[in-house]
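Engineer: Below are the sequence and a predicted model for it; my questions follow.
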Amino acid sequence: MKHLSILVPRGQNNLSSVVGPFKIFNRANQYFEQAGKHPVFAIKLVGTGEKVDFYHGLFTVNVQRHIGEIDQTDLIIIPSLNHHYEEAIAGNEALISWIYRHYKSGTEIASICTGAFLLAASGALDGKSCSTHWAAAEHFRRMFPRVRLETDQLITDENGIYTNGGAYSFLNLMIYLVEKYYNRETAIFCAKVFQIDLARNLQSEFSIFNGHKQHDDEVIQEAQIYLEENYREKISIQELARKLNVGRRNFDRRFKKATNFTPLEYLQRIKVEAAKKFFENTRLNVNEVMYDVGYSDSKAFREVFCRITGLSPLEYRTRYNAYETT
């Protein structure tokens, strides 16, 4: 039987990402047993103390095994963290070292949402791709520049490391892992029991573009403000660079370094974010929204919108429009 370690870091408050994996993998084991098979995993809650409080002591998790007692484990699941990432890393140094040691010995690791901060702090993600909650992406990039962050991806799978996007999308990662370690039939069964949408593979449609302004390049901040205030107009990036007295190549390089986007990509995301709000809150049709955000080519608008959100403009409007759902 394989061993699954669900970590319970100190000082965290996201109980669902501890309980969720525990319930799903136990249910997968039960399904196997009912079919006359041996359960795949022995599942333990693992940490550095006997108990961890959640939500200011409202709930308490009893840790079943101390990390010092775990010589070998096949899969480690790191739950999501609260928003104090530096404190979480400082308060879980022994756990982070334990994660890295087991990864180097061949253990596979899955991080849930902002649990990627603990995983990245171990060094196991250096040079690799990962996902995390879109709202934490800018903070993550500043802290871990050697990690390739894939903000649009719901799940990443690379060299025995699995990560997922934000919040309850961890359920999709758990089903993904159930299929890997059990089989497709068990994954479908668990998806039906817990009512998890197997078709989801992107977190793009849920993200909110926040501008990426936590940097010190004042010229680029000025450019960002200009793009955000004038996105409906026909904007020449060449003219914008000239207006700011910066050469085009240098402007593109500085913009990419500061925001992680090229100026054109940034402008496209501003337009798409504005379009999403129109689709959510007005009765405007797709063409009306397209013109309102500065596009005149329906094919180009659709391609950009699909690439950024994972949905067509019509699909997004149908799914999220307040008037369509009431």
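Structural biologist: In hand now; what should we look at?
Engineer: For the rest of this, base every contact and every neighbour count on C-alpha atoms.
Structural biologist: Noted.
Engineer: Please enumerate the helices of the stretch 1-150 of the chain.
Structural biologist: Along the stretch 1-150 of the chain, counting by DSSP state H, counting those that start in this stretch, helices occupy 16-34, 85-90, 93-104, 116-121, 137-143.
Engineer: closest one to residue 185 among those?
Structural biologist: Residue 185 lies closest to helix 16-34 among the helices of the stretch 1-150 of the chain, at 9.9 Å (C-alpha to C-alpha).
Engineer: and the closest one, what does it pack onto?
Structural biologist: Where contact means 3 or more C-alpha pairs under 8 Å, 6 or more residues apart in numbering; DSSP states H and E, helix 16-34 is packed against strand 2-7, strand 41-47, helix 170-181, helix 184-194.
Engineer: buried sites along the longest one?
Structural biologist: What that stands for is helix 170-181. By 16 or more other C-alpha atoms under 10 Å, the buried positions in helix 170-181 come out as 170-179, 181.
Engineer: Likewise for the shortest one?
Structural biologist: By neighbour count on 16+ other C-alpha under 10 Å, the buried set for strand 2-7 is 3-7.
Engineer: what helices or strands is it leaning on?
Structural biologist: Using 3+ C-alpha pairs under 8 Å, 6+ apart, the elements in contact with strand 2-7 are helix 16-34, strand 41-47, strand 75-78.
Engineer: which residues are contacting that strand?
Structural biologist: Residues from elsewhere that reach strand 2-7, judged by C-alpha atoms under 8 Å, 6 or more residues apart in numbering: 18, 21-22, 40-47, 72-79.
Engineer: ok, structure two:
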Amino acid sequence: MKHVSILLPAGDVVVGSIEGPHKVLTQVNDFLAGMGKNPAFKVELVGLQKSQTFTNGLYTLHAARTIDEDFQTDLIIIPAPHGDLAQAVALNHATLAWINRQHAAGAEVASLCLGAFLLAATGLVDGRQCATHWLAADAFRAMYPQVELVAEKVVTDAHGIYSSGGAYSYLNLMLYLVEKYVGRELAVLCAKVFQIDIGRHSQSPFTMFSGLKEHEDEPIKKAQRFIETNFQQRISVEELAALTYLSRRNFERRFKKATFNTAIEYIQRVKIEAAKMSLETSRDNVNEVMYSVGYSDTKAFRSIFKKITGVSPLEYRNKYSKVVAA
């Protein structure tokens, strides 16, 4: 039986990312009991103290153990902090040290959504892949450039260090862990009971691109504004470099440093974001949408659209169009 420690970190947290994993894992035990089998998990809340309040006092959670107690766990689950992420990291030095000690003794570690910021602060994913909520991707890259952020992924597994994408996609990570520890049959059963899409691997269809502008490079901001204002046109890197009075090489270097995207990637993402909005709200067909955002090659447009969103333009429209829904 695996001992699972769901953390109650210092500061505020998304309580659902504590209750949800607890519910899934204890439900697996109930399923196993119904089959006449032993439980797979001993699930405990572990905190800095025995009782902690969250969400402005709305919830009080009681820990079975504190990190000061002498025990060894098999899996640590880090929930999503709520609020200022840098402050959350600063408040949890003792918790991070405990995670590292437990990992050194053999424990695996899983972060849920923005819990990736606490996981990354341990150093355990340096040079490894990690996922988090797409909304926080730029902030994560800025804080942890040594980590390979894969913002499109729902689940990552770096040799027993796990992470999940945004919000309720932590449920996909829980199914992944159930399958890994207990088997496919129980994972599928959980997927059916909790109505979780067990086959979802990408959060790209949910991503809304908004170029990072919290930097001090004014020529690059000028280029970003030009792209976002003129996305209907064909825009070249040479044109942007000339606009900012920079050499192409210098422009491309500074653009990537400031925005975490190459200029070409940024242009594509702005165009595809506009195309997504059109597919959601207008009656234009796919070709009309393609032309409206500055593409003329149908194959290229569909290829770039699927690369960025994970689905084809038609699949995207069928899933998210307000017109189709009406």
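Structural biologist: Sure, I can see it. No experiment lies behind these values; they were computed from the predicted model shown.
Engineer: Let me see the TM-score of these two.
Structural biologist: Here the TM-score for the pair of chains, by TM-score structural alignment, normalised by the length of the first structure, is 0.97; 326 aligned residues with a C-alpha RMSD of 1.1 Å.
Engineer: hang on, the earlier thing: closest one to residue 254 of the first structure among the helices and strands packed on helix 16-34 of the first structure?
Structural biologist: Of all those, the one in closest proximity to residue 254 of the first structure, counting by C-alpha to C-alpha, is helix 170-181 (34.6 Å).
Engineer: Which one of the buried residues of strand 2-7 of the first structure is nearest to residue 228 of the first structure?
Structural biologist: Checking the buried residues of strand 2-7 of the first structure one by one against residue 228 of the first structure (C-alpha to C-alpha), the nearest turns out to be residue 7, at 41.7 Å.
Engineer: For the helices of the stretch 1-150 of the first structure, give me JSON lines that also has distance to residue 268 of the first structure and mean neighbour count.
Structural biologist: Formatted as JSON lines, the helices of the stretch 1-150 of the first structure follow (distance: least, C-alpha to C-alpha, whole Å; neighbours: other C-alpha atoms under 10 Å):
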{"stretch": "helix 16-34", "distance to residue 268 of the first structure": "34", "mean neighbour count": "18"}
{"stretch": "helix 85-90", "distance to residue 268 of the first structure": "30", "mean neighbour count": "16"}
{"stretch": "helix 93-104", "distance to residue 268 of the first structure": "38", "mean neighbour count": "18"}
{"stretch": "helix 116-121", "distance to residue 268 of the first structure": "28", "mean neighbour count": "24"}
{"stretch": "helix 137-143", "distance to residue 268 of the first structure": "18", "mean neighbour count": "16"}
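Engineer: Make TSV out of these and add distance to residue 287 of the first structure.
Structural biologist: TSV is the format used below for these (distance: least, C-alpha to C-alpha, whole Å):
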stretch	distance to residue 287 of the first structure
helix 16-34	41
helix 85-90	42
helix 93-104	51
helix 116-121	39
helix 137-143	32
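Engineer: Could you check what's spatially nearest to residue 202 of the second structure, not counting adjacent residues?
Structural biologist: residue 153 (4.7 Å; C-alpha to C-alpha, 6 or more residues apart in numbering).
Engineer: what does residue 212 of the second structure give?
Structural biologist: Leaving aside its sequence neighbours, residue 212 of the second structure sits nearest to residue 259 (C-alpha to C-alpha, 6+ apart; 5.4 Å).
Engineer: got a list of what that neighbour touches?
Structural biologist: Residue 259 of the second structure neighbours (C-alpha under 8 Å, 6+ apart): 211-213.
Engineer: need the contact list for residue 32 of the first structure.
Structural biologist: Residue 32 of the first structure makes contact with 38-40, 186, according to C-alpha under 8 Å, 6+ apart.
Engineer: what do you get if the cut-off is 7 Å, keeping everything else the same?
Structural biologist: By C-alpha atoms under 7 Å, 6 or more residues apart in numbering, residue 32 of the first structure lies in contact with 38-39.
Engineer: what about stretch 77-84 of the second structure, start to end distance?
Structural biologist: Distance across stretch 77-84 of the second structure, first residue to last, is 20 Å (C-alpha to C-alpha, to the nearest Å).
Engineer: Now do stretch 77-86 of the first structure: distance from first to last residue.
Structural biologist: End-to-end distance of stretch 77-86 of the first structure (C-alpha to C-alpha): 20 Å.
Engineer: Give the helix, strand or coil label for residue 228 of the second structure.
Structural biologist: Applying DSSP: H, G, I helix; E, B strand; the rest coil to residue 228 of the second structure yields a three-state assignment of helix.
Engineer: Verify the contact between it and residue 271 for me.
Structural biologist: No. In this structure residue 228 of the second structure lies outside contact range of residue 271 using C-alpha atoms under 7 Å: 8.3 Å.
Engineer: Of these two, give the one with the bigger neighbour count.
Structural biologist: residue 271 (26 against 17; other C-alpha atoms under 10 Å).
Engineer: just checking, the more buried one is part of a helix?
Structural biologist: Yes. Assessed by three-state DSSP, residue 271 of the second structure belongs to a helix.
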